[in-house]
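Trainee: Sequence first, predicted model second:
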Amino acid sequence: MKILGIDPGTAIVGFSILEYENSKIDLIDYGCIYTDKNLPMEERLLIIFNELEKIIQKYSPEHMAVEELFYFKNNKTVISVGEARGVILLAGMKNNLKISEYTPLQVKIGITGYGKADKKQVQLMVKTLLKLKEIPKPDDAADAIAIAITHINSFNNLQFNTSFSSNISTKALTKTKMSAKEFRELMINK
């Protein structure tokens, strides 16, 4: 499975391509799409869309993981990043990608296991998880890698939960509340 991770923005859009196969994550490519702040917004959005389409066509990912918007102090910034996210989501839909969105908190927890981790801690975990010699640069690209890894972790948890829960017989449930001991016995005797 190939995942396109996206850290949205208007001046800089971080991207990553990860391949996940046989419980192994390979970093295929990463980088940024840059737009000139002096260009009209519609031109910047077109650049983002066209460059993203080139990346999608080059690597043929099946999934796109995009960071959700979070609180901005500047309303103008949140609007422009929202417009960029719209273009990014459009490119994903147009190319039939399965799109998932993750909040910054979900990414921090998904990478470090700690919701108050700072950017440096997330980047160090990306480096460690992928066995890289150095932290990927620039920060936007490292964030895009973290978003893609979060998607892989989320995808694995969903698969585990789905297969695990489908193996449990509800016929064995005789009451709505049970002790931890009763739960363990149910799991062992499924």
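Mentor: Alright, I've got the coordinates.
Trainee: all contacts plus neighbour counts: C-alpha atoms, from now on.
Mentor: Will do.
Trainee: and A146, what element?
Mentor: helix 139-166 (DSSP states H and E).
Trainee: Which residues in that helix does the neighbour count mark as buried?
Mentor: 139-152, 154 (16 or more other Cα atoms under 10 Å).
Trainee: Report the angle between the next helix or strand after that helix and helix 139-166.
Mentor: Proceeding C-terminally, helix 139-166 gives way to helix 180-188 as the next helix or strand, assigned by DSSP H and E. Here helix 180-188 runs at an angle of 90 degrees relative to helix 139-166 (axes from the mean of the first three to the mean of the last three Cα atoms, to 10 degrees).
Trainee: then this one, side by side with the first:
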Amino acid sequence: MTLILGLDPSLSCTGWGLIRVDGARLSHIANGQIAPPRDRGLPERLAALHAGVGRVIALHRPERAACEEVFVNRNPQSTLKLAQARGAVLAACGAAGLPVSEHAARLVKKAVVGTGAAEKPQIAAMLRVLLPGADISGPDAADALAVAIADAHLRPPR
């Protein structure tokens, strides 16, 4: 059995989702969202993301993590903020000695739904099929669970 932590970093709300992989069988362990206070400065918000992901790792003790690769927005400021949030999240994984895989968003969608052009409702529907009974905290947590599932398919546990 392998525990995989999926991460969907964002400065406004970072989603996380933890699954257990046992052969071809997937099961939901936990999920949530970390929303740093919007009224704080960038350093405090990044610190909140780092600490929040660190708490999730300490509580659940996953064996590996997976995160979406950075995509470039039309707005360079948005891309920079996303990269900074990813840095805080990845640093939390690194501080815990957790190996992290990165996957392109289209590859995540293809691994979960079967097409790289899948929309959020299609991903949500597949999550209900793949992780029956999971109470998903919100859209960012759903995206994080999709990243974890994709990682299970793309990098099967040994």
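Mentor: Done, it's in. Bear in mind the structure is a predicted one, so any value in this text is a computation, not a measurement.
Trainee: got a list of what the spatially most central residue of the first structure touches?
Mentor: For the first structure, the residue sitting closest to the mean C-alpha position, by Cα atoms, centre = their mean, is I147 at 3.1 Å. Contacts for I147 of the first structure were tallied using Cα atoms under 8 Å, 6 or more residues apart in numbering; they are G5, I6, D7, A65, V66, E67, Y102, V107.
Trainee: Kindly report the same for A83 of the second structure.
Mentor: V70.
Trainee: which one in the first structure is aligned with it?
Mentor: Matched across to the first structure, A83 of the second structure falls on G82, judged by TM-score structural alignment.
Trainee: And its match, how far from Y71 of the first structure?
Mentor: 12 Å (Cα to Cα, to the nearest Å).
Trainee: again with F15 of the first structure
Mentor: 21 Å.
Trainee: So between these two, which is more surrounded?
Mentor: Of the pair F15 of the first structure and Y71, F15 is the one with more neighbours under other Cα atoms under 10 Å, namely 27 against 7.
Trainee: Would you map the helices across the first structure?
Mentor: Here the first structure has its helices, by DSSP state H, at 41-59, 75-94, 104-112, 119-129, 139-166, 180-188.
Trainee: Which elements pack onto the third one?
Mentor: Contacts of helix 104-112 of the first structure with other secondary structure elements, assessed using 3 or more Cα pairs under 8 Å, 6 or more residues apart in numbering; DSSP states H and E, are made with helix 119-129, helix 139-166.
Trainee: Quick one, which of those gets closest to R184 of the first structure.
Mentor: Closest to R184 of the first structure of these is helix 139-166 (Cα to Cα; 13.6 Å).
Trainee: on that earlier part again, ok, the buried residues of helix 139-166 of the first structure vs K98 of the first structure, which is closest?
Mentor: Out of these, the member with the shortest distance to K98 of the first structure (by Cα to Cα) is H151, at 11.1 Å.
Trainee: show me the contacts for the closest residue to that closest one other than its chain neighbours.
Mentor: Leaving out its chain neighbours, the residue that sits closest to H151 of the first structure by Cα to Cα, 6 or more residues apart in numbering is A65, at 6.2 Å. When contacts are counted by Cα under 8 Å, 6+ apart, A65 of the first structure touches I3, L4, G5, I6, I99, S100, E101, Y102, I147, A148, H151.
Trainee: Quick one: the residues you listed as CSV, columns for distance to L130 of the first structure too.
Mentor: What follows is those, written out as CSV (distance: Cα to Cα, whole Å):
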residue, distance to L130 of the first structure
I3, 15
L4, 16
G5, 15
I6, 17
I99, 23
S100, 21
E101, 22
Y102, 20
I147, 13
A148, 12
H151, 15
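Trainee: out of those residues, which are inside strands?
Mentor: I3, L4, G5, I6, I99, S100, E101, Y102 (DSSP state E).
Trainee: What count of nearby residues applies to the nearest residue to D36 of the first structure once chain neighbours are set aside?
Mentor: In space, and not counting its chain neighbours, D36 of the first structure is closest to A11: 6.5 Å by Cα to Cα, 6+ apart. For A11 of the first structure, the count of nearby residues is 17 (other Cα under 10 Å).
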